[in-house]
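Chemist: need the 3D shape of this:
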Amino acid sequence: MQMSTAHFRTAAISGVLFPFLFLANVHAEALAPYKDDLFSGQNVLETSDGGDFTRIDYDEMRDINGRDSIPERRVKDLYVSLKVRRAQENQTLPLAAGPLDVARVGKDGGQAFTVIFIHGRGGDRRLGMNDITFGGNFNRLKNLAANNGGTYYAPSVHSFDETGVAEIAGLIDHASAQSGGRPVVLACASMGSFICWGMSRDAKAVSHLSGMAILGGAPDPELPKSAAAKAKLPIWFTHGSRDSVYAADDQIAIYRTLRKAGQPVRFTLYETGSHGTPVRMSDWRTILNWLLQ
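Modeler: Next comes the predicted model:
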């Protein structure tokens, strides 16, 4: 019998499941630290909304040139551990909407949680598995999943319309079934946010999700009316203040509307950051610890 995310939370808190299922309870440190000294020590310029809104100091010379051995092409070795590739596999999953190519890190079933990352335009499953670009941030995500009994999927989305939404709805169903109903987090970057917004209108998909992360995504004016909003699904936005593709102020306006309505939301703004900054700088451990609680 499958168990919903809501049922999982109740059971985890009451302690009637196996000990490892406590990963998704209200403990703020659900995921064990992994290279936090390199990724989590970001300089906070401002906090507001009781800590829900944070403005972070971003400096290209420090956060790109100082972090990469070849700027924007190869991160310095200390930021990554390639041992996680042993837990990595390419798969083609036979889902309801058709076959979907994914790369998977971690367990193929019985995972404590699942993270699904949706790439933007021009990407495929290789982007979310790239260990050495984006300052090693995907390598950290992969290690966080593998080290904590979770599963990380990076699918190749065929399109950012109803077809892509149906594909990822099928992947969410698959992940939920494989894990026995344990939490699923959907993370969407750039144009991939269209998949997250499509999913926000799907009440069944929302019921399987414990939260969403939106990295430099497009603002969705209809989000406050969505099934995700009605379900109070936690959402964490990260955005660059100088994003020339999707204006930060437009996304902040959505955040404020959701927060006013009582939805659990957070926003991290990278001061002077561009469109790609959130993929490089988003603190996966902090974000996942909040979304998995």
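Chemist: only C-alpha atoms from now on, for both contacts and neighbour counts.
Modeler: OK.
Chemist: can you pull the buried residues of the biggest helix by length in the chain?
Modeler: Ranked by residue count, the top helix of the chain under DSSP state H comes out as helix 162-179. Buried residues in helix 162-179, defined by neighbour count with 16 or more other C-alpha atoms under 10 Å: 164-179.
Chemist: check stretch 70-86 too.
Modeler: Using 16+ other C-alpha under 10 Å, the residues of stretch 70-86 that count as buried are 71, 74, 75, 76, 79, 80, 81, 84, 85.
Chemist: please flag which of those residues sit within strands.
Modeler: In strands, defined here by DSSP state E, the members of the buried residues of stretch 70-86 are 74, 75.
Chemist: TSV for the buried residues of stretch 70-86, including distance to residue 201?
Modeler: Below are the buried residues of stretch 70-86 laid out as TSV (distance: C-alpha to C-alpha, whole Å):
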residue	distance to residue 201
71	39
74	38
75	38
76	41
79	37
80	37
81	38
84	35
85	35
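Chemist: which one of the buried residues of stretch 70-86 is nearest residue 246?
Modeler: Proximity to residue 246 was ranked across these by C-alpha to C-alpha; first place goes to residue 71, at 24.0 Å.
Chemist: quick check: that closest one touching residue 64?
Modeler: Yes. Using C-alpha atoms under 8 Å, residue 71 and residue 64 qualify as a contacting pair, with a distance of 6.0 Å.
Chemist: would you map the strands across the protein?
Modeler: If DSSP E is used as the criterion, the strands of the chain fall at 44-48, 53-57, 68-70, 74-75, 88-95, 98-106, 114-118, 151-155, 184-189, 209-215, 235-240, 265-271.
Chemist: TSV for those, including distance to residue 292?
Modeler: Compiled in TSV, the strands of the chain are given as follows (distance: least, C-alpha to C-alpha, whole Å):
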stretch	distance to residue 292
strand 44-48	22
strand 53-57	19
strand 68-70	30
strand 74-75	28
strand 88-95	22
strand 98-106	17
strand 114-118	10
strand 151-155	13
strand 184-189	8
strand 209-215	6
strand 235-240	11
strand 265-271	13
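Chemist: which among those strands is found nearest to residue 127?
Modeler: Closest among the strands of the chain, using C-alpha to C-alpha: strand 151-155, at 7.9 Å.
Chemist: what does that closest one contact?
Modeler: 100-108, 111-119, 124-129, 142, 145-146 (C-alpha atoms under 8 Å, 6 or more residues apart in numbering).
Chemist: run a quick neighbour tally on residue 145.
Modeler: Residue crowding around residue 145 was assessed by other C-alpha atoms under 10 Å; the count is 26.
Chemist: could you measure from it over to residue 107?
Modeler: When C-alpha to C-alpha, to the nearest Å is applied, the distance between residue 145 and residue 107 equals 9 Å.
Chemist: nearest spatial neighbour of residue 137, skipping sequence neighbours?
Modeler: Closest residue to residue 137 in three dimensions, ignoring its sequence neighbours and counting by C-alpha to C-alpha, 6 or more residues apart in numbering: residue 280, at 5.8 Å.
Chemist: another sequence for comparison is provided below:
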Amino acid sequence: MACATLAFPASAQTLAPYKDDLFAYPAILSSEGDTYRVVDYQEMRDINARDQVPERRVQGKYVSTGVRKVQQDLVLKLDVGDIRHFAVGKAEGASVIVLYLHGQGGSRKQGVDDFTFGGNFNRIKNLMAANGGLYLSPDFSDFGDKGVAEVAALIDHYAAQSPGAKIVVACGSMGGALCWGLARDARAAKRLSGLMLLGSLWDDGFLKSPAFKAGVPVFFGQGSKDPVFPVDKQQAFFRSILAKNKGYPARFVRFETGTHGTPIRMTDWRDTLNWMLQAK
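Modeler: You can find the predicted model right below:
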């Protein structure tokens, strides 16, 4: 199993390994340095052979459920309203904070489901818990201005509890509208150390946003057969970022033959977060 490895300066913040052998990318079919990679994806191997019950329950070796001991289902009462969310790890003094924002029809529960999506949510939970970090999976009202305001307020609250933490927001599918909304919000953009778009949409307005001007790293994971957000359009948007600034910290991973949910299942959290923590 091939996996691109990155070398970081000794001073860079990095996450310690967690089941890397199981979650590393399969063979890299082609690449443009570390900026663009085409990853081999096979449904029979990466779903059917990985899951005990396809798409419903991954094999036990992929998960460690002891992390539930540091998982809480909370309600935060803020000026923008009550925000229900799961929090996993250190609520205060966290080294890094990662948020997952679900797509249409989802809820805060999706981001903490240990067994779906190949156990990948269990992995990010364990990565945060083991590295002194905090993982958040919230509900929000919509994918527009109100939802952006709610997520921004949630970030403000936890950033105040962990003033030294780097903050990365991962957005699945339609949740990407919130990622781009945060990028346009000057206050929120200052707090961001990375945005992850997982099977998600594009936003040409990002090129004029405070987050772009601040050089916030952006990761794109996209299935080549995504029927909702076509890979060609997302790749074109990715290329437009580099055309605007050829040194911009942006990465694209294309999962060949993957569909809409493939990036949520297959994206290597540790590889991506370590790059972002080093870059920003």
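Chemist: TM-score of the superposition?
Modeler: The TM-score (TM-score structural alignment, normalised by the length of the second structure) is 0.93; 268 aligned residues with a C-alpha RMSD of 1.3 Å.
Chemist: centre of the second structure to the edge, which residue is at the far end?
Modeler: For the second structure, the residue at maximal distance from the C-alpha centroid (C-alpha atoms, centre = their mean) is residue 79, at 26.6 Å.
Chemist: map it onto the first structure.
Modeler: With TM-score structural alignment as the matching criterion, the partner of residue 79 of the second structure in the first structure is residue 96.
Chemist: and the nearest residue to its match once chain neighbours are set aside, how close does it get to residue 208 of the first structure?
Modeler: If the residues on either side of it in the chain are set aside, residue 96 of the first structure comes closest to residue 170, at 6.0 Å by C-alpha to C-alpha, 6+ apart. Note on residue 170 of the first structure: its distance to residue 208 of the first structure, by C-alpha to C-alpha, is 11 Å.
Chemist: dump the residue contacts of the residue nearest to the spatial centre of the first structure.
Modeler: Centroid check for the first structure by C-alpha atoms, centre = their mean gives residue 187 as the closest residue, at 3.1 Å. For residue 187 of the first structure, the contact set (C-alpha under 8 Å, 6+ apart) comprises 115, 116, 117, 118, 196, 212, 213, 214, 215.
Chemist: show me what it aligns to in the second structure.
Modeler: Pairing criterion TM-score structural alignment: the partner of residue 187 of the first structure within the second structure is identified as residue 170.
Chemist: and the closest residue to its match other than its chain neighbours, how far is that from residue 75 of the second structure?
Modeler: The spatially closest residue to residue 170 of the second structure, leaving aside those adjacent along the chain, is residue 196, at 4.3 Å (C-alpha to C-alpha, 6+ apart). Here the criterion is C-alpha to C-alpha. By it, residue 196 of the second structure lies 25 Å from residue 75 of the second structure.
Chemist: hey, what's the angle from the longest helix of the first structure to strand 151-155? Just curious.
Modeler: 160 degrees (axes from the mean of the first three to the mean of the last three C-alpha atoms, to 10 degrees).
Chemist: could you list every helix and strand that helix 162-179 of the first structure packs against?
Modeler: Contact analysis of helix 162-179 of the first structure by 3 or more C-alpha pairs under 8 Å, 6 or more residues apart in numbering; DSSP states H and E lists strand 88-95, strand 184-189, helix 193-200, helix 203-208 as its packing neighbours.
Chemist: which one of these lies nearest to residue 270 of the first structure?
Modeler: The minimum distance between residue 270 of the first structure and those falls on strand 184-189, with 15.0 Å, by C-alpha to C-alpha.
Chemist: my guess is residue 255 of the first structure meets residue 269, correct?
Modeler: No. In this structure, residue 255 of the first structure is not within contact of residue 269 by C-alpha under 8 Å, at 11.7 Å.
Chemist: more crowded one of the two?
Modeler: residue 269 (27 against 24).
Chemist: just give me the match in the second structure for the more buried one.
Modeler: With TM-score structural alignment as the criterion, residue 269 of the first structure matches residue 254.
Chemist: who's the closest spatial neighbour of its match, skipping the chain neighbours?
Modeler: Nearest residue to residue 254 of the second structure in three dimensions, chain neighbours excluded: residue 38, at 4.7 Å (C-alpha to C-alpha, 6+ apart).
Chemist: list the contacts for the nearest residue to residue 80 of the second structure once chain neighbours are set aside?
Modeler: Nearest-residue entry for residue 80 of the second structure: residue 150, 6.0 Å, with adjacent residues in sequence omitted and distances by C-alpha to C-alpha, 6+ apart. Shown in contact with residue 150 of the second structure (C-alpha under 8 Å, 6+ apart): 80, 81, 83, 140, 141.
Chemist: which of the residues you listed does the first structure keep?
Modeler: When the contacts of residue 150 of the second structure are mapped onto the first structure and checked using both residues aligned by TM-score structural alignment, their matches' C-alpha atoms under 8 Å, the preserved contacts are 80, 81, 83, 140.
Chemist: got the contact list for the second one?
Modeler: Meaning residue 81 of the second structure. Shown here is residue 81 of the second structure, whose contacts under the criterion C-alpha under 8 Å, 6+ apart are residue 150.
Chemist: looking at the first structure, name the residue matched to residue 268 of the second structure.
Modeler: With the correspondence set by TM-score structural alignment, residue 268 of the second structure lines up against residue 283 in the first structure.
Chemist: show residues contacting stretch 110-128 of the first structure.
Modeler: With contacts defined as C-alpha under 8 Å, 6+ apart, stretch 110-128 of the first structure is touched by 20-21, 23-24, 101-103, 138, 145, 148-157, 175, 178-180, 182-193, 195.
Chemist: can you select the buried ones from these in PyMOL?
Modeler: Buried members of the contacts of stretch 110-128 of the first structure, identified by 16+ other C-alpha under 10 Å, are gathered into one PyMOL selection as follows:
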select buried, resi 21+23+24+101+102+103+138+145+148+149+150+151+152+153+154+155+156+157+175+178+179+180+182+183+184+185+186+187+188+189+190+191+192+193+195
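Chemist: distance of the residue mapped onto residue 218 of the second structure from the first structure relative to residue 268 of the first structure?
Modeler: In the first structure, the residue paired with residue 218 of the second structure is residue 235, using TM-score structural alignment. The gap separating residue 235 of the first structure from residue 268 of the first structure is 11 Å, by C-alpha to C-alpha.
Chemist: what do you get for residue 185 of the first structure?
Modeler: Using C-alpha to C-alpha, one obtains 18 Å as the distance from residue 185 of the first structure to residue 268 of the first structure.
Chemist: same check on residue 97 of the first structure?
Modeler: 34 Å.
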